[in-house]
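Student: here is my input, please return the structure:
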Amino acid sequence: MLAPRRFWVAGTKEYLAVGEDLIQSQCIIVYSYRLLLHPLRSYPGPFLAKISDWYGAYNAYRRRIPTITYRDHLTYGPVVRHGPNKLVFNSIQAMRDILQNERLFKSSAYLVTQASPTTFNLFNVMDKHLHRTRRRMIGQGLTEGAVHRFEPVFQDHIVVFLQHHLEASLQDHAVDMSQRCGWLTMDVSGELGFGRGFGLQTDPSSRYVSMMNRRINVYLQFPAIKHTGWEKLLLLILLPKVRRFHRFLSGLIQSRVSQDKNARPDLFSSVSEYKDPETGKGLTRTEIWSEAAFLIPAGGDTVASLLSGVFFYLSRYPRVYERLAAEIRATFVGAEDIKHGPKLSGCNYLRGCLDESLRISPPTGTTLWRDLPLDANANPVIVDGHVIPPGTSLGVNIYAVHHNEAYFASPFDYKPERWLPDESGLTDEQTATMHSAFMAFSKGSRNCAGTAFAYTEASLVVAKTLWYFDFEKYGEDAASAESGRPAVFHMDDQVGSSHAGPMLVFRRRGDAWKVLESQHGPGGL
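Tutor: This is a model prediction of the structure:
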């Protein structure tokens, strides 16, 4: 007869063995169904993606969803099964059918970004009516008039940005543009959202602020992982950082609320008293601050990535650099003349440079997912000729579409001229097709509300930099060319993007730079 302890151990092993067998049997049943009987079984795709969302989660953790999706389209075709219940498409027609379809809903996966179950922002709100209402309200702070009111803030922070370049040029130091552009645009986004920047350009102790999150990117691909409770294992590491950031935001909010609502040209001043004409309601303070917190990564990361990409490509394409510098220096009579308005918006080659960088290296190159509800049985939903089964998640990947040779010839070549109708060599139909395929700021009702702000900020930074300085690449930095292809600025996808470089060396241009010595931005140097 077994002793009690030996009997318990033997029983436990037997119990665990039975449990393992049960789990194995369940997995075999589930995986067999997904491979052989599932409504999406006939669609091609990677084997792991057909049976599990771990395929997306793994590649999200590796921060390579855009490039993997592009590769999978080359391997499997224009429609790829990217999860047991997921199809990703690579065509303009699919983009329209998915992103402009009222019967599809933004994927419930985006709910993983909620700070609390009752708090929504433009990024994660599912309800279409609530989204339209919130979009109209927030839009009051992002109109063309708001851009004009906010321009002095742009200009102040750009002065600090340029003064750092001046200091680097005097000391013969190379500049990491990903760092510098990130500090600039996060400070600007802080001003837009909370009426005060983070001081990242001038205060090294503030540079712990970061809104990019690899964990969230993984959850977006496989939401069930968030609910396993694994984060408790990292509580001692994560909690101090979360609390520190929340205290920081609370301080910004309290500081802003203590001022008159019109004290700063920020979101609070634009929307605090606005009443939606349809509902007659305004935003609560909590809702305003939720949107303000969303604007920080949405604005800061997007423009920082755009600027880093533009500076990378200008430093690698001398012909483009020379033409853009000539356009800027011929259009304006002085640095003070470089401001938001007809002259700046009339710099067509500058806009072509921005758009071409957004195309090749989109700040968000991820897949935009939409859900077809399980109860959507009344009329079939058709995407690019495919009848979609209810319960399917549908997506188009920005990076893959932007590199589709059917829409963009030589997709890895940096050619700003392709955006200039008189020089592109394209027919009107081809030009229209190209513009339809461009989706750096998404498409449809969920497109980026801050597009005008992004273009204005980026245009001002690039134009003023080329007015005061010349620059060139410094050695072979981390953002080097991909093997066998033209130089490409690489971005790692993580609910936005992570990138390094380019490393640039700045040279003062004539006497224009001397004006910077007498100018002062927020915090000075």
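
Student: every contact and neighbour count from this point should use C-alpha atoms.
Tutor: Noted.

Student: Three-state assignment for residue 340, please.
Tutor: coil (DSSP: H, G, I helix; E, B strand; the rest coil).

Student: how far does stretch 168-185 stretch from one end to the other?
Tutor: 19 Å (CA to CA, to the nearest Å).

Student: and the residue nearest to residue 503 when sequence neighbours are not counted, what is it in contact with?
Tutor: Of all residues not flanking residue 503 in the chain, residue 176 sits nearest, at 4.6 Å (CA to CA, 6 or more residues apart in numbering). Residue 176 sits next to 500-504 when contact means CA atoms under 8 Å, 6 or more residues apart in numbering.

Student: how far off centre is the helix or strand encompassing residue 300?
Tutor: Residue 300 belongs to helix 285-316 when assigned by DSSP states H and E. Chain-centre distance of helix 285-316: 7 Å, with CA atoms, centre = their mean, to the nearest Å.

Student: tell me the helix or strand right after that helix.
Tutor: helix 318-331.

Student: about what we covered before: so the helix holding residue 300 versus helix 318-331, what angle?
Tutor: In terms of direction (axes from the mean of the first three to the mean of the last three CA atoms, to 10 degrees), helix 285-316 departs from helix 318-331 by 110 degrees.

Student: helix, strand, or coil at the closest residue to residue 270 other than its chain neighbours?
Tutor: Distances taken as CA to CA, 6+ apart place residue 141 nearest to residue 270, at 4.9 Å, with adjacent residues excluded. Going by three-state DSSP, the secondary structure assigned to residue 141 is coil.

Student: run this one through as well so I can compare:
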Amino acid sequence: MDILSGKPISGLMGTSWARDALIDSFQPTDFSLASILRLSMTVALAITSYQLVYNLYFHPLARYPGPFLARASVTIYGNRTTADPNSPAPKNEWYDMLGAGFGERCLVSERDFRKAGDKRALFSNAFTQKALLKQETIMQRCIDGFVAKVGKLGSGPNGIDMVRWYEMISFDIFGELAFGESFGCIEREAPHYWLEMILDHLLVVQIMDNLRRYPFLVAIARVLPVKWTTGLARKQTQYSRDKTKERLEKGTDRQDFMARVVSKVKAGEIAEEEMVAHASTLVMAGGETTSTSMAAITFNLLKTPATMQRLKEEIRSRYKSLEEIDILSTGQIPYLQAVLKEGMRLYTAGPQGLPRKSPGMTVDGHYVPEGVELYVSRWAAAHDERYFHDPMAFKPERWIDANCKDTKEASQPFSLGPRVCIGRSFAYAQMSLELSKLVWSYDMELVKPDMDFEDESRMYFQWRKPALPIRFQPRPG
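Tutor: Reported below is the predicted structural model:
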């Protein structure tokens, strides 16, 4: 099976060396266990050898550069891509798995380019600067509760796991703005069970995406107990339906992401199931990515005391009280914004990149046949020394130094083009408020100063992160 195209390999038995090897290793009257094992090994070796030779020299993508193993497996490790980001390459089957369980597609899982544009238009007013300022009261209330809790619970010698607490505040905020109420994680001081379900669901989506490339594994998955395969998705989608019904009852007066969608559902212009898919995806995508970025940013600040000290001075000299910190003013602090950008460059949420299917296009001077799956690894691009000097180092100054020659466009944590993340401004606002209020209120330190957060993480479509215990002490004075 051709790994990328999915087309069966033909002509194997037509090669004389493979045929002779099979004849020599197996005689029709010899049915001993040893002969069967010998035959199996010979067939496996023949197929593997054929596939390697084909991939290295005859595959349509063989001309692309890369390490030997990558080229032999047709995992192309290219130098750069030159495809126009505004030229639509259709989404692939991965998005079907992301949207599995819903009767309608949402703005992320919709693969049709025109329909995806129509779905994005539903939220065109929800993520504007004007809408963001209307939503600020909700965001501020959630973050103030979060800041108070981490200071109270994180003052002990063991601190608290900020990976979990950043997840909890993000999901509380997105619960408020997508479903009309918080999940109550911060108030209960514990994750909501749906949060756990969503994080596990994202991992299952990635595993199933890999399995679909091997038909015999798909066949095995179909006979496994439902609770091991689609059961998690069913629970997750059903909870989304229940929460959506509650949000519909709240009407359209509430200033949140879903106000316009609610009015469309009530007018019969879109199906309620589409609203379910939209709301669930906003919580899942926004909650996980923002919390991941905040954990990495905080870790890198604490590992580089000079950057943390500069940020403290910027924040504490600008604001006389916690109440003064707001969206507009934090967006105008260059060093704070540089810290956010550098943190997302080093530890990009969604490091693998978003998969697409080639419509038949030229990339870096080479034609990529129709149907081939492709993506740009955000992590690889953002750590390439051709684009960033000292790429493994946390240097926020690179974003505000006029003399820095780094190709900053190579870091695209929110993607780019017509499908750029619709919540980009919201994410910056949330992270700016959270980080500013924490830095203004507390001195923080790593409980495990020698830990390497990225090295202890595991990269799938999203990161599987280690615990990040941090100790909080009230600021002096």
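
Student: rewinding a little: quick one: what's aligned to the residue nearest to residue 503 of structure 1 in structure 2?
Tutor: Using TM-score structural alignment, the partner of residue 176 of structure 1 in structure 2 is residue 161.

Student: swap in residue 400 of structure 1?
Tutor: In structure 2, residue 400 of structure 1 lands on residue 380 (TM-score structural alignment).

Student: which residues in the stretch 301-450 of structure 1 form helices?
Tutor: 318-331, 342-345, 348-360, 398-402, 428-437 (DSSP state H, counting those that start in this stretch).

Student: select, out of these, the one closest to residue 158 of structure 1.
Tutor: helix 342-345 (15.6 Å; CA to CA).

Student: gap between the closest residue to residue 61 of structure 1 other than its chain neighbours and residue 499 of structure 1?
Tutor: Nearest residue to residue 61 of structure 1, sequence neighbours excluded (CA to CA, 6+ apart): residue 218, at 5.8 Å. Distance of residue 218 of structure 1 to residue 499 of structure 1, given as CA to CA: 18 Å.

Student: same check on residue 244 of structure 1?
Tutor: Distance from residue 244 of structure 1 to residue 499 of structure 1, by CA to CA: 25 Å.

Student: same question for residue 99 of structure 1.
Tutor: With CA to CA as the criterion, residue 99 of structure 1 and residue 499 of structure 1 are 28 Å apart.

Student: the two: who's more crowded?
Tutor: More crowded of residue 99 of structure 1 and residue 499, by other CA atoms under 10 Å: residue 99, with 23 against 20.

Student: that one maps to what in structure 2?
Tutor: Match for residue 99 of structure 1 (TM-score structural alignment): residue 85.

Student: in contact with the closest residue to residue 433 of structure 1 other than its chain neighbours, which residues?
Tutor: Among residues not flanking residue 433 of structure 1 along the chain, residue 407 sits closest, at 6.6 Å (CA to CA, 6+ apart). Residues near residue 407 of structure 1 by CA under 8 Å, 6+ apart: 430, 433-434, 437.

Student: of those residues, which is the most crowded?
Tutor: residue 437 (25 neighbours).

Student: under the alignment, what does that one map to in structure 2?
Tutor: Counting by TM-score structural alignment, residue 437 of structure 1 lines up with residue 410 in structure 2.

Student: in this structure its match contacts residue 381, no?
Tutor: Yes - here residue 410 of structure 2 reaches residue 381: they are 5.9 Å apart, a contact under CA atoms under 8 Å.

Student: helices or strands up against the strand or helix carrying residue 42 of structure 2?
Tutor: Using DSSP H and E, residue 42 of structure 2 sits in helix 33-53. In this structure, helix 33-53 of structure 2 makes packing contacts with helix 16-25, helix 68-72, judged by 3 or more CA pairs under 8 Å, 6 or more residues apart in numbering; DSSP states H and E.

Student: and the angle for it with helix 16-25?
Tutor: 170 degrees.

Student: chain center to helix 33-53 of structure 2, what's the gap?
Tutor: With CA atoms, centre = their mean, you get 39 Å for helix 33-53 of structure 2.

Student: can you pull the buried residues of that helix?
Tutor: Neighbour-count burial for helix 33-53 of structure 2 flags 39, 42-43, 46-47, 50-52 (criterion: 16 or more other CA atoms under 10 Å).

Student: one more: stretch 332-340 of structure 1?
Tutor: In stretch 332-340 of structure 1, counting by 16+ other CA under 10 Å, buried: 332, 335, 338-340.

Student: residue 119 of structure 1 -> structure 2?
Tutor: Residue pairing (TM-score structural alignment): residue 119 of structure 1 is matched to residue 104 of structure 2.

Student: the strands in structure 2, which residues?
Tutor: Along structure 2, the segments classed as strands by DSSP state E run 160-161, 356-357, 361-363, 366-368, 373-374, 442-446, 458-459, 463-464, 469-474.

Student: include distance to residue 249 of structure 2 when you put those strands into JSON lines, please.
Tutor: Listed next are the strands of structure 2 as JSON lines, based on distance: least, CA to CA, whole Å:
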{"stretch": "strand 160-161", "distance to residue 249 of structure 2": "36"}
{"stretch": "strand 356-357", "distance to residue 249 of structure 2": "38"}
{"stretch": "strand 361-363", "distance to residue 249 of structure 2": "48"}
{"stretch": "strand 366-368", "distance to residue 249 of structure 2": "49"}
{"stretch": "strand 373-374", "distance to residue 249 of structure 2": "42"}
{"stretch": "strand 442-446", "distance to residue 249 of structure 2": "40"}
{"stretch": "strand 458-459", "distance to residue 249 of structure 2": "40"}
{"stretch": "strand 463-464", "distance to residue 249 of structure 2": "36"}
{"stretch": "strand 469-474", "distance to residue 249 of structure 2": "40"}
